[in-house]
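> Next comes the sequence, and after it the predicted model I'd like to discuss.
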Amino acid sequence: QPQNSLPDIVIWMLQGDKRVAYARVPAHQVLFSRNISNCCGKNCGKLQTIFLKV
């Protein structure tokens, strides 16, 4: 069974020195390829709303 070799991207919201919320975004959805347009992720270059988890 194929496995994704790229780790997820983690977005943290910080308050002072504490991490108060986060979101995980699969890297393959936002990857950019300069050489081949078919290899870009479906959300590459698009403005997104990401809901954070507490």
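Received it, and whenever you're ready, just let me know what you need.

> hey, let's count contacts and neighbours off CA atoms from now on
Noted.

> just the strands in the protein please.
With strands called from DSSP state E, the chain shows them at 9-15, 18-25.

> now those as CSV including distance to residue 52?
Conversion of the strands of the chain to CSV gives the following (distance: least, Cα to Cα, whole Å):
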stretch, distance to residue 52
strand 9-15, 8
strand 18-25, 5
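
> Export these to CSV and append columns for mean neighbour count.
What follows is the strands of the chain, written out as CSV (neighbours: other Cα atoms under 10 Å):
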stretch, mean neighbour count
strand 9-15, 12
strand 18-25, 13
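
> and residue 48, which of those is closest to it?
Checking the strands of the chain against residue 48 by Cα to Cα gives strand 18-25 as the closest, at 11.0 Å.

> quick one: that closest one to chain centroid distance?
Distance of strand 18-25 from its chain centroid, counting by Cα atoms, centre = their mean, to the nearest Å, is 12 Å.

> want to compare, so here's the second one:
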Amino acid sequence: QPQAGVPNLVLWLLQGQRRVGCAHVPVTDVTFSPIGPDACGRLCGKMQTIFL
């Protein structure tokens, strides 16, 4: 079966040595491309609020 070529980006919120939150973001959403804005991800270069 085909698989995704690029894994998700995993963001962890740490408090000291403890993991208190986690979020998975598709890499295709945040990818930058010098070709132009049509080749960039929809969140590239934008401030984003992520609820953990």
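Yep, it's here. Because the structure is predicted, anything quoted here is derived from the model rather than measured.

> For residue 47 of the first structure, find the nearest of the strands of the first structure.
Closest approach to residue 47 of the first structure among these is made by strand 18-25 (13.6 Å; Cα to Cα).

> what angle separates that closest one from strand 9-15?
Orientation check (axes from the mean of the first three to the mean of the last three Cα atoms, to 10 degrees): strand 18-25 of the first structure against strand 9-15 gives 160 degrees.

> what's the spacing between residue 38 of the second structure and residue 29 of the second structure?
Counting by Cα to Cα, to the nearest Å, the gap from residue 38 of the second structure to residue 29 of the second structure is 12 Å.

> which of those two has more neighbours?
residue 29 (14 against 8; other Cα atoms under 10 Å).

> can you pull the contacts of that one?
By Cα atoms under 8 Å, 6 or more residues apart in numbering, the contact set of residue 29 of the second structure is 40-44.

> Quick check: of the residues you listed, which lies closest to residue 3 of the second structure?
Closest approach to residue 3 of the second structure among these (Cα to Cα): residue 41, at 19.7 Å.

> Give the aligned equivalent of the closest one in the first structure.
Under the alignment (TM-score structural alignment), residue 41 of the second structure pairs with residue 41 in the first structure.

> nearest residue to residue 8 of the second structure other than its sequence neighbours?
Leaving aside its chain neighbours, residue 8 of the second structure sits nearest to residue 26 (4.6 Å; criterion: Cα to Cα, 6 or more residues apart in numbering).

> how close does the nearest residue to residue 50 of the second structure once chain neighbours are set aside sit to residue 51 of the second structure?
Counting by Cα to Cα, 6+ apart, residue 23 is the residue found nearest to residue 50 of the second structure once chain neighbours are left out, at 7.5 Å. Residue 23 of the second structure sits 8 Å away from residue 51 of the second structure, going by Cα to Cα.
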